[in-house]
Each structure stands twice: as structure tokens, then as C-alpha cells.
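K.L.:
Sequence and predicted structure, then a few things I'm wondering about:
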Amino acid sequence: MKLQSIFEEFTPGFNGDEDDETYWFQCSSPGLYQCRLSSLVFGMKGKGDVFYRTVPWSRTLLSQHGKKPAGPLFDIRCQQQSVVELHLPHCEIRSTGGCHFLSVAHVHDEDIEFIWPEKITETHVIINITGFSAFGNVKDEDSPPDPVQSLVLLFYKSPADPESDHLINVLMLPKNVVLTNVLHFRKKLDEDERFLETPPHCKLQPKQLYTLSTCPGEDSVLVQPTEAEFDPESYDNYLPTFQVVYEEMMKHIKLFLRDSSSSSVWERRVCLSAAGVQKSCGSTQQNLSPKEQLEEIRISFMDGISEPVLQSLLDRLLRKKVLSDPEKETVEGEKIARDKARVLLDSVRRKGDAASSEMIQSLCELDPFLSEHLGLMGGKWCSSEHGASHFK
């Protein structure tokens, strides 16, 4: 079956509670649909509900076949069997020849089979599928350690008391990780840690040693360890590669990542604030209360939120007792998504700052891409410390 070549992007909903990282996509017609959060592309032959989530790899099972992970392992379900083509994001650089060693593992029960790609583009490995379970990119264990497209992600930890240190946890990860999974993983480890939005893209070589340096340097800042190896198979555990430790709050800090030849592969000027970390220095929304911030983004929120995310947001606000059952039913009674969004935002905004803060935090977790566009990500209200557990 020949499908159209243009992707239609969608933001998935979340199936279940906030601890269930299963995504949901409702398709109404044939075509190619790309998930904004995972970069997965589904080739659909017709309407259907697609549920998908990442699951851990069995390294032992892969090793028995001379393979290693080259992407997340996605467990995919579709009761209507309407998914006929799957595009899995990869992080290889085609010009180096790394794509020649890629294939797709199809894991079902305790068995595994390897699917040769129909095509490999600059960004995706494309396969045809007839059944469902878990699919993920793999690479030959003995493939050359060519550089891959990668991410350097920063997470800030403010001091618990005046005597404590400031911390920046630095993660080096392959580009095709699912960012929302990384954010959820880090939040479970420490709810007070905040994602620091900085351009993350670079190219890193597997198993090569890298060093991280800072400006200001050694007199006021400690970087540990002194050097670390890049692991391109980090698709399950998102632990820091480096940790930056400093005592006095700074307005900004420069970070430099260098390879074994001392060549710089990534460097950034990171903006900080006394209250933690914000999207950009001097952001006007940082001085607004949560209620005022919802009013500021009102039109853009109504225009930008998708139906699945809106439904997930309603469910979460009901569970957190920000909304009552009748209030949720009033929102759902509107026929147009934009009207539902308007009624929801106005209802929460009228409840005051505590309820507004809870809605902002929930939206940041459910749709980081829209939240970034609205200027919410990295703001002080995208933090659990400002939330409340009960509303009337």
C-alpha cells in the first residue's frame, strides 16, 4: 500500500494516571502521522486507536544475537490493526555509514526477530508491520564506534538550605530518547529538580572520554567526575554523566564539553536566576502570578491545545481535586475543542493562584512542547512546590 509522503504531526494523549506513560493517538483517516513527543511515525491504512509506550530492553536477549540497542523499545498496540507502516527515529549520521548496521528488533513474549528496513532516511528507520508488540532499532555489536547525534541535557537542583550547594546534573544521551520519559524519570528521582532548557544538540562518539569545564572555573565551581565516557545505549536509565557543584548563586554559567583531543563539541551560556531556573533571563512572565499567567496565555492555549491533551488535563485536574465532577462535565459539554479549553482555563483561573499553579504544572508535564511555546516551561510555577492538594 502506498501512503502519502507528508507527515501530519499530533500531540498524543496519556492513557491512565500520571505514573502510566502510555501514549494514545486516535486516527480518523489513512496517512502518515508523527508523534511530537517520541518522533514515531505511524503509517495508517484507516481509522484506529493506537496505544504505545517505551519498555526496557533485554540486553541479554540482544547480546545472544550479537545486537545492542540503537533506540527506545516501543510497545505498540492497535485493536483495529490499522497500523501498516512504522518509522522509528534513529540517531545515526548517514555520511559516516552508521546506518548500514541498523535493523529493527521485533520482541514478542520471550522471542525476538529482526526486521530488515524497507528504507532508512536521515532521521528514521522504516518498516512494514502486520502484527503488534514491541519494536526498536538495534545495531550490530561489532559495528564501528562512529559519532551519533546526541543531546546534552541539564537539570538544576536548588539548595535545600543556605548552607547547601547548588547542583546542575548533566546528562549525555542519544538524540532519539523520548524527552518526556527523561523528564518523568528525573522527576521521580527528585521532584524539586528542574529541567534547564538549553540548546542540547551535538555529536558524540560512543565509548569516548569527555571532560566538562566551566566559567567561572575551579576556584568557585566543582565538576565531578573529571572525565566520563559517552554511553550511546542509555534508553532506560537517565542518570547524570557529570555534576556541577557551586555554593554562590550566579546569574549565568558557561559550560564546555570537550573530547579527548580537547576539541570543544558543545558549549553553552546557561542563564540562572535566584529563584531557580527560568526559560530565559528577564522573561516577563516570571513576574506574573499563576492566575495572571493563565490570563496571559489564554488565547494561545485555546488555539494550541489538542483534544487528547485537553482530555488528559481534565482527568488530572479532577484527580487532584482542582475540578469537581460537575465542572468537568460542563467543560466536556462544549462541542468545540477551543470552547472546551476556554471554559476550562476560565474555571481554573477564577479559583485563584493555587489552582492556576496546579494547572500550569500539569500542562507542562502533559505537553512540554505547547508549554514551551506558551513560555511556561522552566518557569517557577512549573514546580510541584507551588501546587496544592485540595481545592474547593
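P.N.:
That came through, no problem.
K.L.:
all contacts plus neighbour counts: C-alpha atoms, from now on.
P.N.:
Noted.
K.L.:
Find the helix or strand that residue 180 is a member of.
P.N.:
Secondary structure from DSSP states H and E places residue 180 in helix 179-189.
K.L.:
Let me know the next secondary structure element after that helix.
P.N.:
Next helix or strand after helix 179-189 toward the C-terminus (DSSP H and E): strand 194-196.
K.L.:
Now do that next one: distance to the chain's middle.
P.N.:
Remark: strand 194-196 is offset 12 Å from the chain centroid, using C-alpha atoms, centre = their mean, to the nearest Å.
K.L.:
Enumerate the positions of the next helix or strand after it that are buried.
P.N.:
Using DSSP H and E, the helix or strand that directly follows strand 194-196 along the chain is strand 201-204. Buried residues in strand 201-204, counted by 16 or more other C-alpha atoms under 10 Å: 201, 202, 203, 204.
K.L.:
the strands in the stretch 151-300 of the chain, which residues?
P.N.:
Listed in chain order, the strands found in the stretch 151-300 of the chain under DSSP state E, counting those that start in this stretch are 166-174, 194-196, 201-204, 209-215, 221-224, 228-229, 242-246, 252-258, 264-271.
K.L.:
want to try CSV for those, with distance to residue 122 as columns?
P.N.:
Formatted as CSV, the strands of the stretch 151-300 of the chain follow (distance: least, C-alpha to C-alpha, whole Å):
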stretch, distance to residue 122
strand 166-174, 15
strand 194-196, 28
strand 201-204, 15
strand 209-215, 26
strand 221-224, 35
strand 228-229, 26
strand 242-246, 30
strand 252-258, 25
strand 264-271, 21
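K.L.:
Please name the nearest non-neighbouring residue to residue 216.
P.N.:
Of all residues not flanking residue 216 in the chain, residue 253 sits nearest, at 6.7 Å (C-alpha to C-alpha, 6 or more residues apart in numbering).
K.L.:
Put this next to the first one:
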Amino acid sequence: MAAEVQYQSVSWDYKKLDHEGLVAAGPLFKMKGHHGTVSQLGFPHCEIISSEKTPSLTVMHITGKTFEMLQPLRTSDTHVFLNITGFCEFGLAKKKQTEENSWVHALVLLFLNQPTLNILLLPRNVVLREVVEKRRKMTEPRIEIYVDTTSKCKLIPNEDYSLTCSSQKHRISPESAGFDDQPQEDYYPTFQVALTNLEPLDLYLNERRQNENGNVTKYDWQSYVNLQVYQNGGTRAESSLSSPYTPPGQDFFHKHKAALEARLGLLWPILSELQCCGVLNTHEREEVQSKESRTKQNQSLLFTLENKGGTAQEKFYRVLKKCDGCLVEDLERPHDYRTSAGYPSLLRDINNLTQQTAVC
């Protein structure tokens, strides 16, 4: 039976959290749906569970001015799961730490707004689509491009970091900045690189701990970024900004995600291949297989791949071509959706996606 659940991220009451001796550990979601539509939720987190300093996570259920602390059903490396009976506001919180902060999972996100490369340091459990959409609204009417790269890393909250570049031709500011793992309403750059041209770059994020000689001793994140793919012959900046390169696997994943949710068939060979190539671990595979219907298994797999980013989506594309080449061929074949019987429902789905702003 089809059902609709609407949600949006909203602001935490930080004074109330502070009064309870808690800090936010992820976005606060306001949700709306028919009673009984959903029985379990999974909330993304950025904690490193294997760490001895890992704080216990709790789910805050907020109704009006009432805060209710709920114990999770279970916690995985990426999500905290909770059984629910109704909707309102839910979010993750954790007790304040009095000792030195421990590492958390984080993301380094790059946005090109020529001639500036904006670099954001964010906790892993941000909603990437929300970050991209808010950045788009903040930079209009200019066009800003999301630059896909190896974004995952581990950072220490409130620690100072500096960014360095393989080329001395580009200016980086500021010299250092702190990493904040708290949820944000707006997503401003932590660092900006003033580019003199679009060229391949090696970027390094350094923790500001120094050895006796005053030199930075380690890299907490590094990535090779080929900015040349964002220019068209090197003559028109406007063309490069309006025509970013997207790898085929990522393009396929995002373009056909809705169709894959409905049409993915036998999953076990796909899951097996994804585990073999390192996209899924045993727990994640079992999590997908534990769902009671094929549709929910597909949804769980696609949700995991979306969170893992471009590299995982590229590998999924190659695995799907190997395990179900006919499906890939059919999805990539041009269709005239306007003459399809499913076109009205397609329009409805698109409209629904753009109207997820309902309140409880």
C-alpha cells in the first residue's frame, strides 16, 4: 500500500538542550504522515562507534515545548534506529563531553563558484541534498557547481585545521579555521581558494598540531581535484559553469533512482558483488536483506548508496551492468515519457518532491 511521509529539517532549541546537559548530534526533523504509516526510523549520525570516548546517543522526541528522551532500538556505524508510533519532531542528541573531544566522521565538500573554490567542513550526517539546495539559493543568480571528490574523513570537533594546495598560484583564506560538528541552518565555507585558473589540484587538510620544528606532521584529508573538467576549451567561463562533468555511474544513479526503486529485481547477486568490491559491509548487506518487501529492500540499498557518494554509485553502476544488463540498457534507452501511461504519475511524483515543506 502506498503512503506519503513529509519531512523537513528545523532548528533545535539549543537553550533547552543546554539545560538538559545535551548537545545536538544531528539534524532535527519535523515529520508528517498518517498514523501507522511508519513503524521505525533510522537517524544518521557521525560518531565513531569503535572509539572508547564515544558518547551515548539518544533520540529526542519533541512535541511543542515537551522534550522526551527515547532510548534507541539499536545503533549501527551510520544510523540510530528507533521504533515509533506517531510523528512530530525527532533528532539525535548526546551528553556534553567534559574530556577532550574525540574524532567524528566528517565530510569535506567542494563547491566551485569561479573564480572561487568554496570548501565546507561538515559532519557526515548532514543531508547532502539540503546542503546543495541551500548553497544554490545563497549564491543565486551565479551558478555554483558541486565538485564531487573523496569527501569522507575523520575530524575533531572544535580543533583548528588549515588547508594547503599543491600550487602556490592560488590564495587560500583563512589560514586556519575550526571544525564545528553541530547542525547548521546555513552552510558557509570554512575555507576559500581564490583560483587563478582551472587546473588539477592536490588539496590537503591539516590538523594544526605541530612538531618541534613547527611543521605540520599529518594530513587528515587529501584529495586530487581535476578542475579542468569544468571548463569548455578554456575560453568561456560561463560554459564551464553551466556544464559540469558528471561521471556516468553517478549520472545514471540520480537520473534513474526512482525507477530503480521499483524495478530492481533479484538483489542477492547485486549485494554480493557490492560487498566483494567494498561498497557494502556485512552489516549493511544484512540491513538491506532484513527488510520485509522487495521495494523496501531496494529503498534501503539506494539510500545507503546515496549516502556513500559518487565512488559507491560508480561501482554500483558497474555491478548492475554485470548482474542486470537488460535493466540498465532499458533505462538508458531514450523514452518519450509524455506518451507513456505513467507520465501523469511521474509529474505528480516530481511535484511532491518539490513540496516537502509541510509542518506537523
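P.N.:
Received the coordinates, thanks. Quantities reported herein were computed from a predicted structural model and do not represent experimental measurements.
K.L.:
picking up where we left off before, quick check: the aligned residue for the residue nearest to residue 216 of structure 1 in structure 2?
P.N.:
Under the alignment defined by TM-score structural alignment, residue 253 of structure 1 is paired with residue 201 of structure 2.
K.L.:
check contacts around that match.
P.N.:
Listed by C-alpha atoms under 8 Å, 6 or more residues apart in numbering, the contact set of residue 201 of structure 2 reads 165, 166, 167, 224, 225, 226, 227.
K.L.:
of those, which stay in contact in structure 1?
P.N.:
Contacts conserved in structure 1 for the contacts of residue 201 of structure 2, counting by both residues aligned by TM-score structural alignment, their matches' C-alpha atoms under 8 Å: 165, 166, 167, 224, 225, 226, 227.
K.L.:
I'd assumed residue 115 was in contact with residue 104 of structure 1.
P.N.:
Yes. With contacts counted by C-alpha atoms under 8 Å, residue 104 of structure 1 reaches residue 115, the gap being 5.1 Å.
K.L.:
Which neighbours do those two have in common?
P.N.:
By C-alpha under 8 Å, 6+ apart, the residues touching both residue 104 of structure 1 and residue 115 are residue 127.
K.L.:
So between these two, which is more surrounded?
P.N.:
Using other C-alpha atoms under 10 Å as the criterion, residue 104 of structure 1 and residue 115 rank with residue 104 on top: 23 against 16.
K.L.:
Trace the longest strand that structure 2 contains over to structure 1 and give me the residue numbers.
P.N.:
Counting by DSSP state E, the longest strand found in structure 2 is strand 22-33. Aligned using TM-score structural alignment, strand 22-33 of structure 2 spans residues 67-78 in structure 1.
K.L.:
got it, and stretch 81-93 of structure 2?
P.N.:
The aligned range for stretch 81-93 of structure 2 in structure 1 is 126-138, by TM-score structural alignment.
K.L.:
Can you tell me which of the contacts of residue 201 of structure 2 lies closest to residue 36 of structure 2?
P.N.:
residue 225 (46.4 Å; C-alpha to C-alpha).
K.L.:
which residue lines up with that closest one in structure 1?
P.N.:
In structure 1, residue 225 of structure 2 lines up with residue 270, judged by TM-score structural alignment.
K.L.:
which ones are touching that match?
P.N.:
Shown in contact with residue 270 of structure 1 (C-alpha under 8 Å, 6+ apart): 198, 252, 253, 254, 255.
K.L.:
Over to residue 72 of structure 2?
P.N.:
Residue 72 of structure 2 sits next to 57, 58, 59, 80, 81, 82, 83 when contact means C-alpha under 8 Å, 6+ apart.
K.L.:
sec struct for the residue mapped onto the third one from structure 1, please.
P.N.:
Taking TM-score structural alignment, residue 59 of structure 2 has residue 104 as its aligned residue in structure 1. On the three-state scheme (DSSP: H, G, I helix; E, B strand; the rest coil), residue 104 of structure 1 is labelled strand.
K.L.:
Which helix or which strand is home to the closest residue in space to residue 104 of structure 1 that isn't next to it in sequence?
P.N.:
Leaving aside its chain neighbours, residue 104 of structure 1 sits nearest to residue 137 (4.5 Å; criterion: C-alpha to C-alpha, 6+ apart). Using DSSP H and E, residue 137 of structure 1 falls within strand 133-140.
K.L.:
With structure 2 overlaid, report how far that strand is off on average.
P.N.:
With mean C-alpha distance after the TM-score superposition for structure 1, strand 133-140 of structure 1 departs from structure 2 by a mean of 0.8 Å once superposed.
K.L.:
now that strand and strand 73-78, what's the angle there?
P.N.:
Taking axes from the mean of the first three to the mean of the last three C-alpha atoms, to 10 degrees, one finds that strand 133-140 of structure 1 is oriented at 150 degrees with respect to strand 73-78.
K.L.:
mind listing what's buried in strand 133-140 of structure 1?
P.N.:
Applying 16+ other C-alpha under 10 Å to strand 133-140 of structure 1 flags 134, 135, 136, 137, 138, 139, 140 as buried.
K.L.:
which residues sit in contact with the residue lying closest to the last one once chain neighbours are set aside?
P.N.:
So the one you mean is residue 140 of structure 1. Spatial nearest neighbour of residue 140 of structure 1, excluding adjacent residues (C-alpha to C-alpha, 6+ apart): residue 67 at 4.7 Å. Applying C-alpha under 8 Å, 6+ apart to residue 67 of structure 1 gives the contacts 138, 139, 140, 141.
K.L.:
measure the first one to residue 60 of structure 1 for me?
P.N.:
Counting by C-alpha to C-alpha, to the nearest Å, the separation of residue 138 of structure 1 from residue 60 of structure 1 is 13 Å.
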